[in-house]
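Student: Provided below for reference: sequence and predicted model.
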Amino acid sequence: MDARDDYAYGWCKRGQRFLAFKSGRRTGRVNMIAAYCQQQLMAPFTVEGACNRVVFETWISTLGLTH
């Protein structure tokens, strides 16, 4: 989930460059992990930034599914 603007197309006269106002910086990204079991959304977990192994293992440990 992010709030990036997308300029998939634009129009200008032939030979002229298409210009658009758009920030070169990306905003922060929010990732969500959740379980879907028996038609219910369970254990929603959000994290700002990238979702990596450490984040996923932390989510699993909060579920109590580790050995």
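Tutor: That came through fine. Numbering: from 1, shown residues only.

Student: going forward, measure contacts and count neighbours with C-alpha atoms only.
Tutor: Fine.

Student: correct me, but Met32 touches Val47?
Tutor: Yes: under the criterion of Cα atoms under 8 Å, Met32 is in contact with Val47, at a separation of 6.5 Å.

Student: thought Ile33 was touching Pro44?
Tutor: Yes: checked against Cα under 8 Å, the pair Ile33 and Pro44 is within contact range at 5.8 Å.

Student: in addition, the following structure is provided for comparison:
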Amino acid sequence: MKKIILIASSILMFTLSSASMASMSYECWAYVGGHPDKMVHVTANSGSEAESLAWAKFKDLSIKVESVNCK
């Protein structure tokens, strides 16, 4: 019984720790007229997800954007 609890808790800890490691912080710039204008930080699992989140954030902030670049 102790082994089952130990194994289950180990699996749970591994699962929770790997999920938190997948997210990264991205710095995303809004470009207007081909030049960087405003910047926001987003947390995402990929660069494309970060760009989607940044577009939504700029829209919520009423910032007009021609393109977004996240690093």
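Tutor: Sure, I can see it. Please read all numbers here as calculations on a predicted model, not as lab measurements.

Student: do you know the score for how well these two fit?
Tutor: For these two chains in superposition, a TM-score of 0.35 is obtained (TM-score structural alignment, normalised by the length of structure 1); 41 aligned residues with a Cα RMSD of 3.3 Å.

Student: picking up where we left off before, of Ile33 and Pro44 of structure 1, who's got more company?
Tutor: More neighbours surround Ile33 than the other of Ile33 of structure 1 and Pro44, with 15 against 11 (other Cα atoms under 10 Å).

Student: name the helix or strand for the closest residue to that one other than its chain neighbours, please.
Tutor: Closest residue in space to Ile33 of structure 1, ignoring its immediate chain neighbours: Phe45 at 5.2 Å, by Cα to Cα, 6 or more residues apart in numbering. When secondary structure is defined using DSSP states H and E, the element that contains Phe45 of structure 1 is strand 40-48.

Student: next, the angle from the helix or strand following that strand to strand 40-48.
Tutor: The helix or strand immediately downstream of strand 40-48 of structure 1 is helix 53-63, counting by DSSP H and E. Taking axes from the mean of the first three to the mean of the last three Cα atoms, to 10 degrees, one finds that helix 53-63 of structure 1 is oriented at 140 degrees with respect to strand 40-48.

Student: pull out the buried residues from helix 53-63 of structure 1.
Tutor: By neighbour count with 16 or more other Cα atoms under 10 Å, helix 53-63 of structure 1 contains the buried residues Trp59.
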